[in-house]
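> how would this look folded up:
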Amino acid sequence: MKRNINIFDSTLRDGAQGEGISFSVKDKIKIVKQLDSIGVNYIEAGNPGSNSKDLEFFNEVKKLSLSHAKIVAFGSTRRKGISVEEDANVQALLTAETPAVAIFGKSWDFHVTDIIKATLPENLEMIEETIAFFVSAGKEVVFDAEHFFDGYKSNPEYALASLQAAVDGGASCLALCDTNGGTFPHEISEIVKLVCERFPSTSVGLHCHNDCGMAVANSVEGVRAGADHVQGTFIGFGERCGNANLSTIIPNLQIKLGYECIPSELMSELTPAARAVGEIANIHMSTGMPYVGASAFAHKGGMHIDGVNKASHSFEHISPELVGNRRRFLMSEVSGRSSILSSVQKIDPSITKDSPEAQLIIDELKRLEHEGYQYEGAESSFELVVMKVLGMYREPFAIDFFKAIGENDVESGEFTSSSMVKVSVGGVAEITAAQGKGPVDALDKALRKALEVFYPVLKDVYLTDYKVRVLDTENTTSAKVRVIIESTDGVKNWTTIGVSSDIIEASLIALKDSIEYKLLNIDGVEK
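Here you go, the predicted structure:
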C-alpha cells in the first residue's frame, strides 16, 4: 500500500511572484474554490503582514466552507534582535486566523551570515522560537527550510541543525526548499532519504523551483525517497522559471506510481481545474503541458492516428479521460484519411470511408487547403466545414454589412479604430458600432455587441489568442493571410481560422466561425 502524499499549493503566494501575475481578492477566492474542489490539502494564500490585499483576502476566505483544503498563512521567522512578541510580521500572521502557517527560515549558513547578518546560533533560535510561538497558539506549522539543498551541500551539519531547531519548536512538517532550482534529481533523492532517516517522526516535504527544468522530477524523486508532502503551484508559474507543476506531479504520483494525492474520483477534474486557474490568472497555458495541455493527447501523423484508433495505448501513456482531457486528431497533410474520418464520425457516426459524403468532405477540404486554409489547430472551423457538407449546418446569424476605420490623431499621437456592423437573426436586424485598439478589436467588439441582443450567452465569450501568417510573401502587401484565433467561454477553448488577401476579412471569417461554433454547440441557446 502506497502512502498518502499531502499536496500543498502555493499558487496564490509563490505563483503570485511570477512575472505578469497579479491576483485580485476575487481571483484568489475563485482559485481557492477550484483547488479545494479537486482535493488539495493545503492552500498557501499569502502573507497578511505584507499588504492590505492579502489581509482583505484572509478576511474573505474565512467565510468559505471548504471540503478538503486548509488555508495557510505564510511568513518569516522573527527578525534578529527582537522577540517573537515584538515582531509585527509574526503577529500579523495571527490575524489571518488560519489553522496552519508556513514559516520560512534560513538553512544555508551563507544566507545567515552574509544576507541577514545574524550569527549561526541566533538563526537557530529564531527558527525554534518562532515555530514554538505558533504551536503554542494552536497552529499547525510547516517549516520551509529556505535554500536547504544549497545549504546542505555547503554545510550539511548546519542545514540539518536548522531542521532540528524546527522540530524542537514543534513543526509538523519540514519542507526542504530548492529555492534556486539548481539541484538535480539524484541529489534530491540522496539528501531527502538522509533527512527522512534523521527525522523519522516528522513529515518531510519538497518545495522545488524549475530553474534547471527539473522541479517535477525533483519532487517525484523526493517522494520516492520518503517525502510525504509536496509543494508547488497548480500549473507551474512562479518566480523566474516557475515552481514545481502540481498538475503534472499529482497524476505522475497517483496514476503512475500509486500514491494517494487527491481523491481518486476527482482526478478527472484535473484538466478543467488547471484551465480554470490559467483563465483566472490571465495566462496562456502551454498547449504542450503534460496531462492537462490541449496538445497532451493530440495526434498528427497518420501512422500515430491509425495506431491510436486501433489501440489507444500504442501512442498514449494514459487514457486522457483519466485526467479530464480529450483526444484530438489534427488535420494536416500528414494526417491521412483515417484521421479525417475519425473526426467526421464525431459529428456523424454513420459516415464510413465508403460513404459518398466522406469523399465530398475530403474534396471540400482539398479545395479550402488550396485557398490557404489549414485545419491543424483549428478543429472548430473544421467541424463547421463538415456540418455544411453534411447539411447539418444552420446559420445562427448573418453579417449584412461591416465597416472598419482606423484614425490617427496627429496631435495626441494616438491611433484609434472604430467599426460598424449590421447583423440579422431570423429576419430581425441589429446595427451597432464600437471602438477598439485596432480595426480587428473594434470589429470584434461591434460584432459581439450586436449579437448579444439575440444571444446573451455571448457575453461570456472572448478571445484569448490571435495569430496572423502571411501565406505568399512574394505578393508582398497583396499576399493572402491566414488568421487563427482562440476563443473561450471560461470553461471551454476553441480555435477557428480565416483566409483572405484582406486581413480584416480573414479576421472576420475567423470571428464568425468562433461565434457560430459556440452557438451551434449549445443546447437551447438563450435568445
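> all contacts plus neighbour counts: C-alpha atoms, from now on.
Will do.
> Which residue ranges of the stretch 251-400 of the chain form strands?
Taking DSSP state E, counting those that start in this stretch as the criterion, the stretch 251-400 of the chain contains strands spanning 298-299, 328-329, 398-409.
> Which one of those strands lies nearest to Val135?
strand 298-299 (49.4 Å; CA to CA).
> so where do the helices sit in the stretch 1-150 of the chain?
Listed in chain order, the helices of the stretch 1-150 of the chain (DSSP state H, counting those that start in this stretch) span residues 25-37, 52-61, 88-95, 109-110, 120-136, 148-154.
> how far is the longest one from where the chain is centred?
Pointing back at helix 120-136 there. The gap between the average C-alpha position of helix 120-136 and the chain average comes to 36 Å, counting by CA atoms, centre = their mean, to the nearest Å.
> which helices and strands does that helix pack with?
Using 3 or more CA pairs under 8 Å, 6 or more residues apart in numbering; DSSP states H and E as the contact criterion, the secondary-structure elements in contact with helix 120-136 are strand 100-106, strand 140-146, helix 156-169.
> The same query, at a cut-off of 7 Å, please.
Secondary structure elements in contact with helix 120-136, counted by 3 or more CA pairs under 7 Å, 6 or more residues apart in numbering; DSSP states H and E, are helix 156-169.
> List the buried residues for the helix it packs on?
Taking 16 or more other CA atoms under 10 Å as the basis for neighbour counts, the residues of helix 156-169 that come out buried are Pro156, Tyr158, Ala159, Leu160, Ser162, Leu163, Gln164, Ala165, Ala166, Val167, Gly169.
> do the same with stretch 466-476
Residues of stretch 466-476 classed as buried under the neighbour-count rule (16+ other CA under 10 Å) are Val468, Val470, Leu471.
> mind checking which of the helices of the stretch 1-150 of the chain is nearest Phe382?
With CA to CA as the measure, helix 25-37 is the member of those nearest Phe382 (32.0 Å).
> Not counting its own residues, what contacts that closest one?
Contacts of helix 25-37 from elsewhere in the structure, counted by CA atoms under 7 Å, 6 or more residues apart in numbering, are Leu12, Lys53, Phe57, Val61, Leu66, Ser67, His68, Ala69, Ala273, Val277, Ile280.
> One more sequence to fold, the one below, so I can look at both together:
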Amino acid sequence: MVYIYDTTLRDGAQTRGVSFSLEDKLRITQALDELGVHYIEGGWPGSNPKDVAYFDEVRKLKLKRAKVVAFSSTKRKGLKVEEDPNIQQLVRTDVPAVTVFGKSWDLHATQGLGITLEENLELIYQTVEYLKRYFDEVFFDAEHFFDGYKSNPEYAVKTLKVAQEAGADCLVLCDTNGGTLWYETEEIIDAVLKEVSSPIGIHAHNDADMAVVNSLIAVKKGAVQVQGTINGLGERTGNANLCSIIPNLVLKMGIECIPKENLKKLYHVSRLVSELSNRPHPVNLPYVGENAFAHKAGVHVSAVEKNPKLYEHVEPELLGNKRKIMVSELSGRSNIVSKAKELGIELDKKSPEVKKILEKIKELEAQGYHFEGAEASFELLLKEALGKGKKYFELKGFRVLTEKRSEDEEAYAEATIKVEIPEEVARERGLKERFEHTAAEGRGPVEALDKALRKALEKFYPSIKEVKLTDYKVRILNETAGTEASPRVLIESTDGKRKWGTVGVSPNIIEASWLALADAFKYKLSLEDEREEGEL
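As a prediction, the model looks like this:
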C-alpha cells in the first residue's frame, strides 16, 4: 500500500501567479477527498491568516477518507518548543497529522540557519518529540536530503535517525532542488534503507524533469508515502505530478493507492485545479491533458477506430478523460451520456438529443467555454437541451455605468436592469406584475450588476437572498488580441448548503459576467424546485 500525500494547497500554491482563495482551498480539499488521496496538506498555519482560517473552516467539511495535515518548520533556535509560535499554531489546528521539515544538508544548517550541526539535530528531535504528544501522526520532511547526502552522507542519515528516535511516523526524503537523477535516487535510497527502520516517503521537485520517475523509483525501492501536487504545481518548475504518479502506480505497477474506480475522477480534479488556479489547463499533460488521447493523423485515426489499443497505452475513460478524434463528430457522446446519468437522466448515445447537445457544446467550446469548475452551467445546458429546463426569468435589458469624478475619489458603478418572469410563475405565486425594473450601485460594474439582479429577482424568488458569490475569476482567452480579447468569467456561489460554479464567455466582460451571474441564480432556483419535488 502506498499513501498519496497531496501538497497542492501548500507547495502547489507557491507556483508563480497562483493564489488560491479560502473557498478555492476548501473546494479542492473536497475534490481530493472524493478522489481518494490519503493526506491533504492544507497549508502552513504559522505563515499567513488565510491558512489559519482554512484550518478553522476545514473542520466543518465531512471528509470521507483524507486526513488534513498542517505543515511547519522545526522550532526556532533559542526558543523552547512550547514557546515557539509556529509550533503552537500547529497544535491549535487540531488536525490528525502534521509535517515538519528540517535541514538534512549540512550546508543549510550552518549557512542557512547559522547554527551548528548538533544544534540542528536538537531542533529536529525536540520538535518531533513534542508534536508526537499532540498528533496521531508526525511526518518528518528531510529537506534537501539528496543534496545533503551527496555532500555529507553520514550527517544526512543522522538527521533521519534523530527524527526516527523522536517518534516520526514517516521519514520523507526531499529532493528540494529537484536536481537528482534516477540512478542517484536508487543508490541513495538503497543506502538509507540499511540505516533506518521507519517507513520512508519521497518528496520530489521537477527541476531536472525527474520528479515523477524519482517518485516511482522510490516506491519501487520501498517508499510508502508519495508527496506531490495536482498538475505538478509548485516552486520553479513544479513538484512531482500526482496526475501522472497515481495512474502509473495503479495501472502500470499494480500498486494499491487510491481505489482503482476513483481514477475516473482524476481528469475532473486536474481541470478543477487549473480553473481555480486561474491558469489554462496544460493540454499536453499525460493522462489528464486534452491532447493525451487526441488523434489527428490519418493513419492514427484509422487505426484507433478499429482498435484504440493500437495508439493508446491505457483507456482514457479510466481517467475520466476522453478520446478525441479530430475528424469525427462521434467524439464526446459517451461523456454526455455519463454526465446525464449522474443527473438521473438515461440517454442513448445514438439518440438525436445527444447529437443536439454535442453540437451545442462544440459550438460553445469554439467560443471559449469550458465547463470544468462550472458544473452548474453544464447541468443547466443539458436540461435545456433535453427540454427539462425551466425558464425562471428573461432579461429585457441592462445598462452599467462607471463613473470617477476625480483622481482622489474611488470609481463607482451603477447598474439598471429589467427582467420578466414567465406567466405561469406569476400565476403560481399570485403576482399581478411580471416585470421588475430596478437599479443598484456597487464599487465595480459586476458588483452593481449582481446587486441589481438580486434586487429584481428577490421580489419573485425570495430564496435568492440565500445566494452568496464566493469567488470571481476572469481569464483572457485570446491573449494576443489585446483589448479585443474575449474574457471567460468563472463565478463560484453558495447558499450555505451547496457550492456551485458557473461560466460566461463574451467579447464584453460585463456580458460574460452577466451570463455567469444569471446561471448562478438559475441553478439555485433549480435546486429549490428539486427540493420541493422531493418533498411531494
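> Work out the TM-score between the chains.
Comparing the chains after superposition, counting by TM-score structural alignment, normalised by the length of structure 1, produces a TM-score of 0.71; 498 aligned residues with a CA RMSD of 5.3 Å.
> before we move on, back to that, deepest-packed of the strands of the stretch 251-400 of structure 1, please.
Scoring the strands of the stretch 251-400 of structure 1 by mean neighbour count under mean count of other CA atoms under 10 Å gives strand 328-329 as the most buried, with a mean of 22.
> what angle sits between the longest helix along structure 2 and strand 394-403?
When secondary structure is assigned using DSSP state H, the longest helix within structure 2 turns out to be helix 509-535. Here helix 509-535 of structure 2 runs at 140 degrees with respect to strand 394-403, directions being taken by axes from the mean of the first three to the mean of the last three CA atoms, to 10 degrees.
> Quick check: closest non-adjacent residue to the aligned residue in structure 2 for Gln254 of structure 1.
Under the alignment (TM-score structural alignment), Gln254 of structure 1 pairs with Val250 of structure 2. If you skip the residues right next to it in sequence, Val250 of structure 2 has Glu256 as its closest partner in space, 6.1 Å away by CA to CA, 6 or more residues apart in numbering.
> neighbours around the one you found, how many?
One way to gauge burial is a neighbour count; for Glu256 of structure 2, by other CA atoms under 10 Å, it gives 14.
> Distance check, it against Val224 of structure 2.
11 Å (CA to CA, to the nearest Å).
> can you list residues touching both of these two?
Listed as contacting both Glu256 of structure 2 and Val224 by CA under 7 Å, 6+ apart are Met1, Val2.
> Now do the strands in the stretch 401-536 of structure 2.
With DSSP E, counting those that start in this stretch, the ranges of strands along the stretch 401-536 of structure 2 come out as 412-420, 435-442, 468-476, 487-494, 499-505.
> any chance of these in TSV, with distance to Glu118 of structure 2 too?
Putting the strands of the stretch 401-536 of structure 2 into TSV (distance: least, CA to CA, whole Å) gives the following:
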stretch	distance to Glu118 of structure 2
strand 412-420	60
strand 435-442	59
strand 468-476	48
strand 487-494	51
strand 499-505	51
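> Please work out which of those strands is packed deepest.
If you average neighbours per stretch using mean count of other CA under 10 Å, then among the strands of the stretch 401-536 of structure 2 it is strand 499-505 that wins, with a mean of 26.
> Residues touching stretch 456-473 of structure 2, excluding its own?
Outside stretch 456-473 of structure 2, the residues that touch it by CA under 7 Å, 6+ apart are 23, 278, 436-438, 454, 489-495, 521.
> Check which helices and strands the longest helix of structure 2 is in contact with.
Right, helix 509-535 of structure 2 is packed against helix 445-458, strand 487-494, strand 499-505 by 3+ CA pairs under 7 Å, 6+ apart.
> can you redo the ones you listed as JSON lines with distance to Glu365 of structure 2?
Supplementary listing: these in JSON lines, determined by distance: least, CA to CA, whole Å:
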{"stretch": "helix 445-458", "distance to Glu365 of structure 2": "24"}
{"stretch": "strand 487-494", "distance to Glu365 of structure 2": "11"}
{"stretch": "strand 499-505", "distance to Glu365 of structure 2": "10"}
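> hmm, back to that, save the buried residues of stretch 466-476 of structure 1 as JSON lines, and put in distance to Thr416 of structure 1 too.
Listed next are the buried residues of stretch 466-476 of structure 1 as JSON lines, based on distance: CA to CA, whole Å:
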{"residue": "Val468", "distance to Thr416 of structure 1": "20"}
{"residue": "Val470", "distance to Thr416 of structure 1": "24"}
{"residue": "Leu471", "distance to Thr416 of structure 1": "27"}
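> sorry, back to before: so can I have TSV of the strands of the stretch 251-400 of structure 1 showing distance to Lys527 of structure 1?
Formatted as TSV, the entries for the strands of the stretch 251-400 of structure 1 read as follows, by distance: least, CA to CA, whole Å:
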stretch	distance to Lys527 of structure 1
strand 298-299	35
strand 328-329	31
strand 398-409	15
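> what's the closest of the ones you listed to Cys173 of structure 1?
Ranking those by their distance to Cys173 of structure 1 (criterion: CA to CA) puts strand 298-299 first, at 39.8 Å.
> That closest one vs structure 2, average distance?
Taken against structure 2, strand 298-299 of structure 1 registers an average deviation of 5.6 Å after superposition, with mean CA distance after the TM-score superposition for structure 1.
> And that strand, what does it pack against?
Contact here means 3+ CA pairs under 7 Å, 6+ apart; on that basis strand 298-299 of structure 1 packs against strand 328-329.
> hmm, who's touching the strand it packs on?
Residues from elsewhere that reach strand 328-329 of structure 1, judged by CA under 7 Å, 6+ apart: Phe297, Ala298, His299, Lys300, Ile305, Ser339, Ser343.
> And the first one, how far from Asn325 of structure 1?
Phe297 of structure 1 sits 8 Å away from Asn325 of structure 1, going by CA to CA.
> One more: the third one?
Note on His299 of structure 1: its distance to Asn325 of structure 1, by CA to CA, is 14 Å.
> just the fifth one next, same as before
Ile305 of structure 1 sits 17 Å away from Asn325 of structure 1, taking CA to CA as the criterion.
> Compare the two and say which is more crowded by neighbours.
Under the criterion of other CA under 10 Å, the comparison of Ile305 of structure 1 against Asn325 puts Ile305 first, with 26 against 21.
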